[in-house]
Structures are given as structure tokens and as C-alpha cells.
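Asker: Build the 3D model from these lines:
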Amino acid sequence: MRIAMVSEHASPLAAPGGVDAGGQNVYVARLTEELARRGHDVTVYTRRDSLDLPDRVPLPGGAHVEHVPAGPAETVPKDGLFPHMPTFGAHLARAWSAERPDVVHAHFWMSGMAAQIGAGPLGIPLVQTFHALGTVKRRHQGEKDTSPPERVGIERQTGRTCARVLATCTDEVVELGELGVPPSQVSVVPCGVDTARFTPAADTGRTPPRQYRHRLLACGRLVPRKGYDQAVRALEQIPDTELLIAGGPPADDIPADPEARRLLKLAARVGVAERVRLLGAVDPHDMPALLRSADVVLCTPVYEPFGIVPLEAMACGVPVLATDVGGHRDSVADRVTGRLVTPQDPGAIADAARELLADEALRRRYGDAGRARVLQHYTWARVADGVEQVYGLTRADHELSLSGEVA
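Answerer: From the prediction side, this is the model:
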């Protein structure tokens, strides 16, 4: 099958952890790699953000990344890319006129917009994964939401008119229903994790030396919605414990980062500054070892469309303490692989953390159960199985509709 992936701001070549580089980058990269290994012809279309980038770059397994000229060839915050999507879509239309894909899979709402421009006139079926919905972001961020005002309307239009929406969690199906997308048009396939890389077994990765009896670890983009401030506030009630936060700019640039400064000021104000360490961007090679070095991995966002960090932690056999939001409700089994707590409640985080830290046997049991859960539901092979089924269903429905038009 010839598959076109569209991921306008999240290149599979980017290192996760930056402001606009996170789970979507990992999802597109790993899914593409797995599909290519199965013999599919996969091309990922992402925006050119540097003049130094080649037009096409090979990926492991035989897929390729194509850099699309749309807007300036420099880094642009994703919320500033909207005006360049018509140019992006026009490029796709030209490319697909010359070499038509069997199915297009768009990632994020702006990719959906560009993909419809490219695929619509050619009659190519479009599968849409939003990864995050503007309605949810607006609900939680209010006036701080920097998304273009057109976002929700385009998401509504894309969701209703594409061939199928591929959601990553059951919570998203409800949100899509509020946009008028019927559940019958939505398939749920979760994100995955590399279980050969993220394992309970020790490796050669580097980890910071432990300075207190217990270690809590939080990972991801250094942005307010990730809720690291809630973890810092909770730490005040968790004695003899350090909190490491991995993600954001390189370590040398942490002092200049606005969110880092906010968190460090908060830590000083609540009296835990000496127990909070911001690591900045961590070498991907070191991430499994860093996760294993923690007694508990914290995932405390205000909202989370899916969340890959819980899967990585569970794959490493480490219990997860997560907020009861979004994709966490699917991936983290409360009191089986970890704990789910009310969002924006430092007291609840502290209570659950103290319970876990006080019982090593409980942590080990949760960790073992987490690894088993990941192997059963969240390997990239299982994810690719589900995505292939969605593609097959989409193509069959499309061919059926064409035969009906001919009849």
C-alpha cells in the first residue's frame, strides 16, 4: 500500500522534548517505521524549517521524509504556521498528481487542512488523527490559548468530511462527538512504545546521581499544561524525596527558559528548591535508564490527549502516578499499574506518592503489571495492526462509494 503521512510541524526527524516536539513526532516516526518494515511504501510530508535540509531523507525500514517548502525555511512556532497551509496543500496536490497514494493519513488539524487541499480534488481517502483538539485546549487554557481562531471550525469540518478519524483514546471519541463527528466514523488505536528499548533491564545510559532517599521523575515538553508546578507543590508534602524534570531546551539554556524560571521560583517559594532539578533535554539514549532510576514516574498534566511517557515508564517496569485525564484513563490502570489522581490537586499527588514510596513491594507489583500491560496492548506492532485495519476499512469504503457512483 502506498501511504502518505502528513505531519506539518512534527517531523519524525526531530528530537522530542522541545516546545513543539513531543509525542506526535514519536508517533509518526515509529508508526512510519513499522509500516515500512511490513512492505508499505510510506512518505512523510513535513514542513521545511531549514535551508540545510535535503528534499528527501530516508528513514529506517525504507520510508522517506519529504521536506515541503511552505513559509520561511526556519523554525516557526506551530501556531504561526496556519497561513502557510494552502501552500503546503498545493505542494501535496502536485506531488500526489504525479504519484498517487492509496491513502493519506494526516496528523494534527493543520495537516488535515493541507491534506484535504491535496487529496480532495484527486479523490484520495483521508484518515485524520488530531493528536489534540482545539476545543479541549481552549477549555483548559482560555485566553492563554494561542491557537488560530479558525482551529475549531477546521477541526469540525475535517472530522465530519474525512473518510475516517483515527483517535488515540476513548476520551477523544466523546470530544469528537461534541464536534458532530459520529462515533461510527471514529476508530480508536492507541499510541505505542518501543518495548525493546524501554525495558526493565539495565543498560549503559547515564543517570544523575541520587541525592535523596526517593526519586520522582517527570518528563516531557517544558510547557505549563504539563502540570509540573503541581508536582513541585506536592513535593513539599513528600519528605526525603527529589523531583527531576526532564525536557525542554538543552541544560545550558534552562536558566533562560520562561517555564523553567517559573518552576524554580515556585520551588523556592514552597521551600523545595534544593530537591528540584531541571535536567533540560535528555539524550534519547539515556531516557530508559533515567526512567528506571525513578521510584515513581509522575505525569501530572491539566489535560493530555494521550501521553506517551506513561507507556515508556510502564515498559521500564516503573509505576506511574498520573492525573485522571485524557489518554491516561486508557493507559494507566488505577491501583494495578499505578495511580490516577484528580488533576490540579497537589495534595492528591502527595498522598498517592507517599503511599507508593512507602511500599517497595507495591511499586514492584505495579511495575510488573505495567510491563505486562504494555506488551499486551501498546507495542508498535499492535498499533500498526490497528492502523492497517483502519486503512483497509477506509479503502474498502472508498471503493464501495466509487462503485455506487458508477452504478
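
Asker: C-alpha from now on. contacts and neighbour counts both.
Answerer: Fine.

Asker: What segments of the stretch 251-400 of the chain are helices?
Answerer: Residue ranges of the helices in the stretch 251-400 of the chain, as given by DSSP state H, counting those that start in this stretch, are 258-269, 287-292, 309-315, 328-331, 346-357, 360-377, 380-406.

Asker: Which elements pack onto the fourth one?
Answerer: Helices and strands touching helix 328-331, as assessed by 3 or more Cα pairs under 8 Å, 6 or more residues apart in numbering; DSSP states H and E, comprise helix 309-315.

Asker: Residues contacting the helix it packs on, please?
Answerer: Applying Cα atoms under 8 Å, 6 or more residues apart in numbering, the external contacts of helix 309-315 come out as 192-195, 198-200, 219-220, 288, 291-292, 297, 299, 319-320, 322, 328, 331-332, 337, 367, 370-371, 373-375, 378.

Asker: how far is that helix from where the chain is centred?
Answerer: Distance, stretch centre to chain centre, for helix 309-315: 12 Å (Cα atoms, centre = their mean, to the nearest Å).

Asker: what does stretch 211-219 give?
Answerer: For stretch 211-219, the separation from the chain centroid amounts to 23 Å (computed by Cα atoms, centre = their mean).

Asker: And this one, please, so the two structures can be compared:
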Amino acid sequence: MSPDAAVIDLQPARHERVLMLSWEYPPVLVGGLGRHVHALSVALAAAGHEVTVVTRHADGAPLEEYADGVRIVRAAEDPVTFPLATSSLLAWTMAFNHTLTRAALRATETGGYDVIHAHDWLVAHTAITLGEHLGLPLVTTIHATEAGRHQGWLPEEMNRTIHGIEHWLSNAATRVITCSGYMRDQVTTLFEVPAGDVDVVPNGVDDRAWHARPRAVASARARFAGDGPLIGYAGRLVYEKGVQHLVRAVPYLRRRHPGLRVLIAGDGPYREELVDQARGLHLHDTVRFAGFLDSTQLPAVLGATDATVVPSLYEPFGMVALEAAAAGAPLAVAATGGLAEIVEPGVTGVTFPHSDPDALAGAVDQLLADEVFARRVARRARAMVGERYGWATIAARTAGTYAAARRAHLTGGRLARARPGERRRSIEIPEGNLLAMGGAAG
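Answerer: Below is the predicted model:
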């Protein structure tokens, strides 16, 4: 277990009553956030905590229900609707927070709570309003930062506004949770939150769900592999995921390993550019873009690979690395962000500097050229996932943060910064490179 675990009370004195806020929760799943909040809520409920999740409504879903031990309250969209698109994201978010706040207040009419837990900037206005209105400690999880997603640059008004909201939410919270030491450094540097007020609680994974049956693995290999090794990637197809560097490394790897195939699972706005890149390198017979694969398909596909590559430029945590490890895939990951904290070179996988196709090719070649080594690091990685990242452990650490937030709230703590009627310092967002100015880890 990491040293960060030592500062968190793993045995809170009582069961917590948690009001959790998230803009996505099943059946609304946009990215990894909804799956994280669902798994965490269920694990907390299984440990005896009372959890209410207030979230966005979806067509056909009930406005309120109990599922997996969790009370779910969904905020119906108001009659005056805003499109959920990039150009109108801020307007949509403000409208969403109005209906989310009303739904959360309705939830409090039939139950008392000890702590509010907000997930990311899209619920900031509701979270801070509830904290002040109800007089409760606020815990917020910062899953990623706008500055980090854009390598430190905030070129547009929308980017700068989101950064400002992240700053505001982080400083209004009684305690902040980040998924890695890398993200803790970003929060303390970019948002000026004292390191002692930030708890590192990694994301969890249900390793059993990623153990595919041998027959399914064999079927996936027959479908996607050729006469040589199979390399895999799974995730969103956006620039910061670094898939362009994986594609650039393929010609070298193909010369070294005849019959090699590369499977890219996922979708996103960068897909067409990646397809064009592969076509320009004459890789149409080698690189296959499989599109989105769901949770019933992906474990077998990852388990069938001889190496799964995570080439991210920016990665707050690196969930796909844990999932691939749980599936039994040998890992080659960029030594950046949370990935560098998951994979120990030569022990649970291999690493390479991000944005370096030659180094990426060398790392993958190390796995493909030595099957005994590749299988050894894969076994160790799978064991590591079960030992460190099970949801019961993650829920216990999160509950420890709740207990610490309650103590801080009772003694004044950081909540004093966010009390009603007090004047807050305005947040000025510079035009330049925030990460370079602040010296955040990268």
C-alpha cells in the first residue's frame, strides 16, 4: 500500500450518511466518472454507510429508486433546455446545477446527512450551495484539471472559466480527494490548496469483472491477431491519450515482429486523424480501429494481447492500465501522471517517456521479444490490482476522508473560507502556461 494510505483513517468511528453529487451515474455514462461514482457508492453502501447519489436524469429512468443499496435521486431537466455541446457547455452546466440543487434539497427533506461529496467541477455550484445552506462539510474529488487536459494552456474563455470553477470548488471544500500523487501536486500548485488538506485515494477496479474466460480470450485472439503478436490500446481517441505516438511506432515494431497486429479500441474526435495517419504510413493491414467495445468484450480483448499500450501525454490516474492488468495483459505505459505510480518498471510492466515513439517502440519490443518476462510482469500486475485497488479498500479510505472532513468542520477547519457572507478573493486566470508557472508535476 502506498505511503499516502497512512494519513487516512481506515477505521472511521461510525457509518457516514453521504450526499453524493455527480453529473453522470448509470444509466448515464459519458466517461469513467459515472462508473467510478457507481462503484464507490455501492462499495460504501456494502460497508454500511448510507449513500444518496443525486445525479442527472435519463429518459426512461425513474426519478428516484434504490439500487445496489444506494438511494438514487435524478434531477429532471427543466422545460427551458440547453444543448449539451462544447459551445454551450457552460450554459448547460448552470441550468443543470439549478435542477440538481432542487433535487438534492428534496432528498434532504427525507433524510439527514453528515457530509457532501462532489465529483468534479460540473456540480460545483450545487455542492457549494448545499454546503452553505445545510452547514455540512464538503468533500470534493478532483478527477482531472482543465489545465492538465490542455498541457497547461487555457486558450479560450471556456477553458479559463472551468479552471476558475475548479479553483473555487477546491478551496470551498473541507477536504479534497485526488486519485494520485500527481493530481495532488496539480491541485496544490494550480489551486493553492495546502497539501495537508488533500487525500490521495486511488480509483478502484473490480478485478473479477476483468477476468475473461479462456475460451473468450482465445476467440478474441482468433478475431483480431494475425500470425504474429497482438498489441492493444483501449480508451478515448483524443490528442492527450497519445495514440498518434503508438501509430508512429508501428512500422518499427512490424519490421521487428512479422505478422504483428495492432488493435485500437475506442472512439473520439481524433479518430479520423489517426486513421489518416495509419493510412499515410501504409498500416491499413496492420492497425485496426475497432470502435467502442463494451465491458462484455473488452476484458477478453485485453487478455488476448501480448502487450497493451497506454501512451498518454496526460493521465490523472490511468484506469485502463489497472483494467488491462486485471485482464492479464502485459503493460507498456507512458511514465506520466498517475500511470507512473501504478506501473513499476521491470516489475509490473515497462514504461517509456511520453510523446516519444522511439522509446514507446523499444518498451513494447522488450515485452514482445521476451515472452517469459512479459508473462511474469503481467502476473505481478494482476496480483497488485487485487491487493491495492479493490473497491472495499477504496471505500474505506474514502470514508476515512469523510471522518476527517467532519472533524475539520467541527473545529472550524477549511470551511471557514467558504462561510456565507464572507468575501472571497477573486480568481485571475492567466493567459499563459499554468503548469510551467506553477511547477506542477508533469
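
Asker: TM-score of the superposed pair?
Answerer: Comparing the two superposed chains by TM-score structural alignment, normalised by the length of the first structure, the resulting TM-score equals 0.88, with 387 aligned residues with a Cα RMSD of 2.5 Å.

Asker: who wins for proximity to Glu99 of the first structure among the helices of the stretch 251-400 of the first structure?
Answerer: helix 380-406 (17.1 Å; Cα to Cα).

Asker: Identify each buried residue in the closest one, please.
Answerer: Within helix 380-406 of the first structure, the residues that qualify as buried are 380-384, 386-387, 390-391, 394-395, 398, counting by 16 or more other Cα atoms under 10 Å.

Asker: ok so, going back, adding distance to Ala14 of the first structure, write the helices of the stretch 251-400 of the first structure out as CSV.
Answerer: Rendered in CSV, the data for the helices of the stretch 251-400 of the first structure read as follows (distance: least, Cα to Cα, whole Å):
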stretch, distance to Ala14 of the first structure
helix 258-269, 21
helix 287-292, 16
helix 309-315, 17
helix 328-331, 25
helix 346-357, 32
helix 360-377, 25
helix 380-406, 19
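
Asker: who wins for proximity to Gln185 of the first structure among those helices?
Answerer: Closest approach to Gln185 of the first structure among the helices of the stretch 251-400 of the first structure (Cα to Cα): helix 380-406, 10.1 Å.

Asker: What is that closest one packed up against?
Answerer: Counting by 3+ Cα pairs under 8 Å, 6+ apart, the elements that helix 380-406 of the first structure packs against turn out to be helix 23-37.

Asker: Which stretches in the stretch 101-250 of the second structure count as strands?
Answerer: 115-119, 138-141, 175-178, 198-200, 230-234 (DSSP state E, counting those that start in this stretch).

Asker: got CSV for the ones you listed, with mean neighbour count and distance to Pro316 of the second structure too?
Answerer: Formatted as CSV, the entries for these read as follows, by neighbours: other Cα atoms under 10 Å; distance: least, Cα to Cα, whole Å:
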stretch, mean neighbour count, distance to Pro316 of the second structure
strand 115-119, 25, 14
strand 138-141, 27, 12
strand 175-178, 27, 9
strand 198-200, 24, 12
strand 230-234, 25, 16
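
Asker: Dump those strands to CSV, plus distance to Gly69 of the second structure.
Answerer: What follows is the strands of the stretch 101-250 of the second structure, written out as CSV (distance: least, Cα to Cα, whole Å):
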stretch, distance to Gly69 of the second structure
strand 115-119, 17
strand 138-141, 21
strand 175-178, 23
strand 198-200, 26
strand 230-234, 31
